[in-house]
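Novice: Please find the sequence and the predicted model below.
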Amino acid sequence: MIVLGIETSCDDTGIAVVKDGSLICEVRSTQEEVHKKFGGVVPEVASREHFKTLLPLYNMIKERFSEHIDAVAVTVGPGLPGSLSLGLCFAKTIALCERVKIVGVNHLEAHLLACLLEYRYPKFPALGVIVSGGHTEMVLWSGWGVYKRIGWTVDDAIGEVIDKIGREMGISYPAGSEMERLSRSTTYEIKIPKLKMEGYMMSFSGIKTAALREFRKITLKEDYPAFALGLQNSLFSSLSSKIERVVQDYKIKEIVLGGGVAANKILRDKVGEVCSKHNLGFIVPSPKFCADNAAMVAICGYDMILRGISDDLSLDYRSDWKIKA
């Protein structure tokens, strides 16, 4: 079975082809340079960029892969309404012209199933942890296509905090890679208070406020690396403590980490420590598959079709779609 995947949930445009569960080809276009001057993603600008790049990317895919496809998988939520709508309209056009089925993919589920591009299904029950600019969520993954959202941030996502603090530091959007690079040059950190919240729910706005307060005390740029390290340690340690609680309560066998921030080595190491402590398996995609991409959409669509799930041309986007069974 051959599935074409389309990703336009935010500011990255991507198209990929998966055949019998293996990635055949992928193209993507990032809008980072376009949004840098605004300090973040501007929804209307993102939509315009998708409009300009979707057809050229599709033509590139057609040049590389000429076989007839069996289905089109497209991200329909969560994400920016304008961006989702453009990707969905493009996918419907292909499905209609090629006379193939269409399947609407949940962007967060796709981040979890990105593990299938390089690895395998996790051992169940597993814990899916999605960390990105828009989401910080823990998902109990108890079987094939069986999910339960059990913990999430009630305010800022971790990636959002990093971008907002980065803007204060004069770091261009997105700030994650530069924040991580800065922290590699020091072992000393400026301590920032960690999350104090019971249960599985999370709130990172307090860490953001405390970090801004500490940053405004800094008088020398030489202290930026120590501050960057302290911020990341605070955010990632707070998350890993929540992960550990879920591991103990649900007898988790394996952890799957996904989302753009999952490319961060400090986060990977923190989650890896929890796995080592409790003798758990740990699956995390290569950094290129942590960022938003169409390969994860295609593999998710492929998996959904195997589970007997597909849609028709009445499919609509759901900008606030929550992951669930």
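Specialist: Perfect, I can see it now. Residues are numbered from 1 along each chain as shown.
Novice: C-alpha only now, for contacts and for neighbours.
Specialist: Fine.
Novice: what about Phe241, helix or strand, and which?
Specialist: Not Phe; residue 241 is Ser. Ser241 belongs to helix 224-250 when elements are defined using DSSP states H and E.
Novice: and the comparison structure, right after this:
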Amino acid sequence: MGLFLGIDTSNYTTSTALYDSSNDTVIHSRKLLPVREGELGLRQSDAVFAHVKQLPEVINSLLGDKQYKFDGVGYSARPRDVEGSYMPCFLVGEMLAKVLANQSSAPLYDFSHQAGHIAAALYSANRLDLLKREFVAFHFSGGTTEGLWVKPDRDCVMQIKQVSGTLDLNAGQVVDRVGGMLGIPFPAGKELEKLALTCNTDYHVRVKLKGMDCCLSGVENQCRDMLAKGSQKNEVAKFCLDTICATVQAMSEAIMLECGDIPRVYAGGVTSNSLVRNHISQWLGGVFATPELSSDNAVGVALLAYLRAQRSRL
């Protein structure tokens, strides 16, 4: 059918992608938003300003000096597919998407950031066939810790309903807060993983859920207590990630009991962690995004634009 552009301006990454449906290939370009040393995040006003500065650089890196005519343009318009889901940072991507779609006389499609994560996971795992049936998706990141029931939808490609979540902190927040305790710059995921891999201790953590929901704020407190009592930094890092592994497993098992043993897809930056991936793969299996496409990216949004265009022609 042609070329489909995706734009995603999440709270921490400026991202663009180009999907070529003629050969099922994708290229993408992205850049993390700058966070001041010692801080654990950004205010929305700062995120919006950073995207305005970075988006021209990121889109030029993707397209170079070529003049493309797009057959569809997709963008992330909101964090999740629920009423009231909104973040100002997505307005930056929306503005550019509207301009480029108008320039190409191409249809414009809006999606949730979460739907983009799921689509990127399915594409990178070569499991787009799951879009034709029901499955469970888990989205673990700095802003989301959710289990999702996903069904096919003719108009929006997929219908997403939350069935479990966190009652306090998100998994990615815990990683960044514990990383901050250990002197690791934000975002802390990769460096915390490297540190944890130097620890030979396995922490067998028992997780108590409330229904199918988890509570993660206690992990931060336990890690702080470990440091105060003289534990080594790599031990604290390993305990943190072992607890997240146990939490992901407990949530997965709870949903399997409720929904049956249907396909499970894991997406979001936390699932790029090798400890989490290996633990869940060993005990429960499942479909994982590649590490490259686990964190925020516009690949899924570009792909969803193609799938929406395809459906409009039926």
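Specialist: Arrived safely. Everything numeric here is computed off the predicted structure, so don't read it as measured data.
Novice: Give me the TM-score for this pair.
Specialist: Overlay of the two chains. TM-score (TM-score structural alignment, normalised by the length of structure 2): 0.87; 299 aligned residues with a C-alpha RMSD of 2.3 Å.
Novice: and the helix or strand immediately after the helix holding Ser241 of structure 1 in the chain, how far from structure 2 on average?
Specialist: Later in the chain than helix 224-250 of structure 1, the nearest helix or strand by DSSP H and E is strand 254-258. Here strand 254-258 of structure 1, set against structure 2 after superposition, deviates by a mean of 1.0 Å using mean C-alpha distance after the TM-score superposition for structure 1.
Novice: Show me what strand 254-258 of structure 1 packs onto, helices and strands only.
Specialist: Counting contacts by 3 or more C-alpha pairs under 8 Å, 6 or more residues apart in numbering; DSSP states H and E, strand 254-258 of structure 1 packs against helix 107-113, strand 126-131, strand 281-283.
Novice: give me the stretch of structure 2 that the first one matches.
Specialist: So the one you mean is helix 107-113 of structure 1. Aligned by TM-score structural alignment, helix 107-113 of structure 1 falls on residues 113-119 of structure 2.
Novice: Tell me roughly how far that stretch lies from structure 1 on average.
Specialist: Once fitted to structure 1, stretch 113-119 of structure 2 is off its aligned match by 0.8 Å on average (mean C-alpha distance after the TM-score superposition for structure 1).
Novice: how far out from the middle of the chain is that stretch?
Specialist: With C-alpha atoms, centre = their mean, to the nearest Å as the basis, stretch 113-119 of structure 2 stands 7 Å off its chain's centre.
Novice: now swap in stretch 207-219 of structure 1 and tell me
Specialist: For stretch 207-219 of structure 1, the separation from the chain centroid amounts to 27 Å (computed by C-alpha atoms, centre = their mean).
Novice: Excluding its own residues, what touches it? List them.
Specialist: Residues from elsewhere that reach stretch 207-219 of structure 1, judged by C-alpha atoms under 8 Å, 6 or more residues apart in numbering: 161, 165, 192-195, 227, 231, 234-235.
Novice: quick one: which of those has the most company?
Specialist: Within these, neighbour counts (other C-alpha atoms under 10 Å) peak at Leu231, which reaches 30 neighbours.
Novice: which residue in structure 2 lines up with that one?
Specialist: By TM-score structural alignment, Leu231 of structure 1 lines up with Cys240.
Novice: Please apply the same query to Ala175 of structure 1.
Specialist: Alignment note (TM-score structural alignment): Ala175 of structure 1 maps to Ala188 of structure 2.
Novice: contacting residues for its match?
Specialist: Counting by C-alpha under 8 Å, 6+ apart, Ala188 of structure 2 touches 175-176, 179-180.
Novice: all helices for the stretch 151-300 of structure 2, in order.
Specialist: Assigned by DSSP state H, counting those that start in this stretch, the helices in the stretch 151-300 of structure 2 fall at 171-181, 189-196, 217-228, 233-259, 274-283, 299-312.
Novice: Select, out of these, the one closest to Leu91 of structure 2.
Specialist: Between Leu91 of structure 2 and those, the shortest separation by C-alpha to C-alpha is 15.1 Å, and it involves helix 299-312.
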